[in-house]
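> got a structure for you, letters missing:
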């Protein structure tokens, strides 16, 4: 489970799920505004001016001048007005991000920047596309204030719109608000910067992002406004093929960094300025001759850089170290001889190898770096704590160890959790790529698996799992340890029972964790231990005992029984979860703990739901909590009561009928056809209502919300009264699910006097007219149950 999925769960638990299409009345709520919701589902570190990122790269003064002028000319429509995309591509270290950030700052000063998103493989909030559109939309709302209300309205219409496809999000949160702002002749800054597209870990999403870039630019062009995208990435195969497609090729300018003499000229200027600064500020500046370094030295460094600013940057940082003589450090770099062949990063690898060779205690340094690479989450446990507890090192110790690595790694103190801790920043992402690639790093290779073992062992031994994100981290870590043979880790698993996580109060109230704990335990039987199966069975027994306790404490309500027996899943899990809340008698802001995740039926949890279904049907495992005929009877009775008196629709209908005399004339959402529909007084009428375009009509295939249209109730009290339309997707889906479950519950339900009486006297709520086939099946099941009870009674008398 990703961090973005947990964020979706927390948002769902606090969201409103009742929508009323009737304009004649209004239900007061206390839900937050759409903008308040939006600002909690963005990636702030993806902004070009984010304060969460360390040492943001920018173009060095007096470098990249020609390219920056070209880009600004393109933004200001002085260069190819038909080009809506500028693809800035190049290999690692050539300065793509620095150019993107510099252009973003220049355009921001000129009010030409609309939004930006800088991907990063090391940041879980921006190494995927989950928060891409919402982050853009947040910046659009700030840059174009009139669009803010439209974005808020999109969240009010669909509170879980951030879980929709990227295309749907882009259309509702960016394109449509901008098109309406354009129609009102409001100024819209033209530029959106998307950098590091290749660092989005899902390659299919890279292509989807380019598709929505194309769609957004074409849609705004049709509305008479120019929306342009500066896209920076490595020229990886998927991205290159998509840019070569006919749709993007016609609107794209491609520019490859490092292919021209300008790059060498700019790197030379950067080196000259860097060495001049060293001669002015280094403690040994008095011993540095004015002619140092000579032109041959600079030429050699420029040639080795091969257009990579990253190489030049590391050379300057390595040379300026105050603990060494700059002349000696530069001589060491120039003395390096590249022996590798067919390696595009050979010069960079040799430089990294030399820097690491100068470290005194390199094994301990690599051990710390391994823990850094294996860290679960940037907002999880404090990195300084595990280094202190497992390695016995404080900030001063680590600072000394990394003293010779200051050119590539920075160790800084930061106030966290009320005390002073420290963190580690890799100044170049290429260092991790180098160290975790054994072919490149050789003797400095960092195997991350032992570090993952260290993390997991430390977390479990100290019982630090107190947040759903930590459970998610454990599940991901166990997946990476399938080949683990560590005896220490074996002992930890023998002594720590993962099943107890299910009963932790701090975890139960936050988000569903049952499936995560179950899948974590399931990974144990695939590990390389000799007794992995015994370990797995021991952990599973404890877990099942905790499932029993949770069932008795939180899931004793009869309406939960059909959810335990059914392992159905759906892509619209948020809507289904809201509907199941109504079925359980919970609506509005009331939240029930759901650690087993019975109300959120996402496809990834089907294996877990199947396990639960088998568990509650097995009397040897679930004991007194097994689902028997008596529990099925209680569940059927609860469902019949829901079908006769739904939780929310009853109140809404009563409120609506009280307002029947209010006129609905001149209501924008009532179409001509609806206003002139002839209905018999006092009769219900079935209609359709589109969630997205908010039109009370039967949606057609051309409607944007065609697939999201849901059934609607219509009612006319008298010939002179207006047509009343009631709509709530969650309530109607709850009613439909109750109809669906009832037949299965009655099929094996035991004798219950109250249930027999309900089946005889039950009159379904008028909502049932929207589901005629399911209502017919449910009524037939009730008749069969009554016939079975009568047959049993006759048999008893005969006996």
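Everything's here; your move. On a predicted model such as this, the values are computed, not experimentally measured, just so you know.
> switch to C-alpha atoms for all contacts and neighbour counts from now on
Fine.
> residues contacting residue 321?
Contact analysis of residue 321 by CA atoms under 8 Å, 6 or more residues apart in numbering lists 404, 406, 407.
> Same check on residue 518?
Taking CA under 8 Å, 6+ apart, we find residue 518 in contact with 543, 608.
> Off-centre distance for the longest helix that the chain contains?
Of all segments of type helix in the chain, defined using DSSP state H, the longest is helix 772-798. Its chain's C-alpha centre and that of helix 772-798 lie 48 Å apart, by CA atoms, centre = their mean, to the nearest Å.
> and here's the other structure:
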């Protein structure tokens, strides 16, 4: 069975193929699409609090023409507005606010919110495929042009990033009268791109004239490969740049103070706490501790409100009186807050619990795609109650669903960076060792794939294409559990980031001799053959480098 080369792929546990079947019911071909990259896919994303970020949003609106729904303003120069800032400065909230406003005004052409905890949303190969798909929804004649291009060459969706933008966006745009619109790309630095210049930016820079109906709002950290891209001769003249870390601290702190006043006021009402709470001094102290980082403010509010403790007064008291500030890092207060969250959740942690915490929380932090509590239980081989008990008091940093079939997700990437960096997470009880954790996840992926067998979806006819099997999503859902799908898609990612040992080599040998063909068949059913090719390439590279090192010791 071979995949439909233009099917939509989504998170393993998400019934994305139903969208593919619906979209292709009229005979149209559509590009690969990371559905989770839409600005409104994650429920926890929120717009800026009213009255905050006024200066930044005003600049963006002026760049767009400040004409909601009006196309004349959207055509104004320059073509790109780049917002960059350090981690936790509120870039995603600003991007979400702009995307939401544009959607309401009818001029949001596409959005791609990168996320390092989602394999597709962090893959440059999905950026222009997804934008092409959304632009096709925005303007149906463009969709028809893209569909024709895919009929000529279905494999273009697996081509280079530069080829994707040329054949799926630039050429189709030449064939239609495309209305002006906004494209929002958030957190470009979370795309896993090790090139000296961002692949997305270098590809975009080659076609700006043809793409003139589109205006791009891009946010990122000021990473080297991104700043290099924007400094190029092609992009620099057509880019407005706004550095959030250049915005006056007094302006930012005014916004953060407003946020604290409103959110803590809501908590006071919810818990019937008598006034004055919080005090003026409390608000001032929290605002100063934030250091201009909105993620500090957001995490602080969740920590104080945590219903597992149901004592906001005591939570605030603990935070203000036990915060440990040391060093000169710009994230010192945020690191102190994260340590306080962990210390509060595990005040007298045993050696056994510390080991379980690292296994469970470490997996949540380093998974390539989020898994539910139930699937994490199966993948790690630990009881479900242990997964929930371990994460019960970590709602300030992780979204743990009430049901067992919804994914667990880290709220902000700064926590993952903190807990894997021993210079920031100074309590060794909590510090994660990424290489060790990836090795554990690789071993568990190998164990999960032991259950692979021939024709797991009971299709019985290997000549059928995926698109010809109307109930394929249901077959996948009932016959290939999400944690097995995860193992099939990501074992190589964990392998190349892990350590080598005789046991690892033995498990690879057993997999290749007993289950390789079954794995390829499952990847085909999942529409993930291109990922399978990359996995084999990564595994070979791992063996060439690590095997030599292993035998030279």
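Great, that's in hand. Computed from a predicted model, the values in this text were never measured in an experiment.
> TM-score of the superposition?
Scored against TM-score structural alignment, normalised by the length of the second structure, the superposed chains reach a TM-score of 0.77; 483 aligned residues with a CA RMSD of 3.7 Å.
> hmm, back to that, check which helices and strands the longest helix of the first structure is in contact with.
With contacts taken as 3 or more CA pairs under 8 Å, 6 or more residues apart in numbering; DSSP states H and E, helix 772-798 of the first structure sits against helix 729-747, helix 753-761.
> Of all those, which one comes closest to residue 197 of the first structure?
Evaluated with CA to CA, those place helix 729-747 nearest to residue 197 of the first structure, the distance being 36.9 Å.
> What span of the second structure is that closest one aligned with?
With TM-score structural alignment applied, helix 729-747 of the first structure matches no range in the second structure.
> same thing with stretch 108-120 of the first structure?
By TM-score structural alignment, stretch 108-120 of the first structure lines up with residues 103-115 in the second structure.
> Just the buried positions in that stretch, please.
Judged by neighbour count (16 or more other CA atoms under 10 Å), stretch 103-115 of the second structure contains these buried residues: 103, 106, 107, 108, 109, 110, 111, 112, 113, 114, 115.
> cool, and stretch 193-203 of the first structure?
Of all the residues in stretch 193-203 of the first structure, those buried under the rule 16+ other CA under 10 Å are 193, 194, 195, 196, 197, 198, 199, 200, 201, 203.
> wait, what's in contact with residue 93 of the second structure?
Going by CA under 8 Å, 6+ apart, residue 93 of the second structure touches 45, 46, 47, 48.
> Then residue 45 of the second structure?
With contact taken as CA under 8 Å, 6+ apart, residue 45 of the second structure is in contact with 93, 96.
> re earlier: next one: the match of stretch 108-120 of the first structure to chain centre, how far?
When C-alpha coordinates are averaged (CA atoms, centre = their mean), stretch 103-115 of the second structure and its chain have centres 16 Å apart.
> how about the helices of the stretch 401-550 of the first structure, start to end?
430-435, 438-441, 448-461, 468-479, 487-495, 505-508, 514-522, 532-554 (DSSP state H, counting those that start in this stretch).
> Show me what the third one is packed against.
So the one you mean is helix 448-461 of the first structure. By 3+ CA pairs under 8 Å, 6+ apart, helix 448-461 of the first structure packs against helix 362-373, helix 383-391, helix 468-479, helix 487-495.
> which residues are in contact with it?
With CA under 8 Å, 6+ apart as the test, helix 448-461 of the first structure has contacts from 367, 370-371, 373-375, 386, 390, 436, 465, 474, 477, 480-481, 484, 486, 488-489, 492, 496.
> List the buried residues of stretch 473-486 of the first structure.
For stretch 473-486 of the first structure, the neighbour count (16+ other CA under 10 Å) marks 473, 474, 475, 476, 477, 478, 479, 480, 481, 482, 484 as buried.
> correct me, but the second one touches residue 521?
No - in terms of CA atoms under 8 Å, residue 474 of the first structure does not count as a neighbour of residue 521; the distance is 10.0 Å.
> for the alignment partner in the first structure of residue 53 of the second structure, what are its contacts?
In the first structure, residue 53 of the second structure lines up with residue 64, judged by TM-score structural alignment. For residue 64 of the first structure, the contact set (CA under 8 Å, 6+ apart) comprises 99, 262, 263, 266.
> Okay, and which of these map to helices?
Counting by DSSP H, the part of the contacts of residue 64 of the first structure found in helices is 99, 262, 263, 266.
> any idea what residue 133 of the second structure aligns with in the first structure?
In the first structure, residue 133 of the second structure lines up with residue 138, judged by TM-score structural alignment.
> packing partners for the helix or strand hosting that match?
Applying DSSP states H and E as the criterion places residue 138 of the first structure in helix 132-143. Applying 3+ CA pairs under 8 Å, 6+ apart, one finds that helix 132-143 of the first structure contacts helix 34-38, strand 113-118, helix 145-157, helix 166-170.
> distance from it to the second structure after superposition?
Superposed on the second structure, helix 132-143 of the first structure shows a mean distance of 1.0 Å to its aligned residues (mean CA distance after the TM-score superposition for the first structure).
> Next, the buried residues of that helix.
For helix 132-143 of the first structure, burial by neighbour count (16+ other CA under 10 Å) applies to 132, 133, 134, 135, 136, 137, 138, 139, 140, 141, 143.
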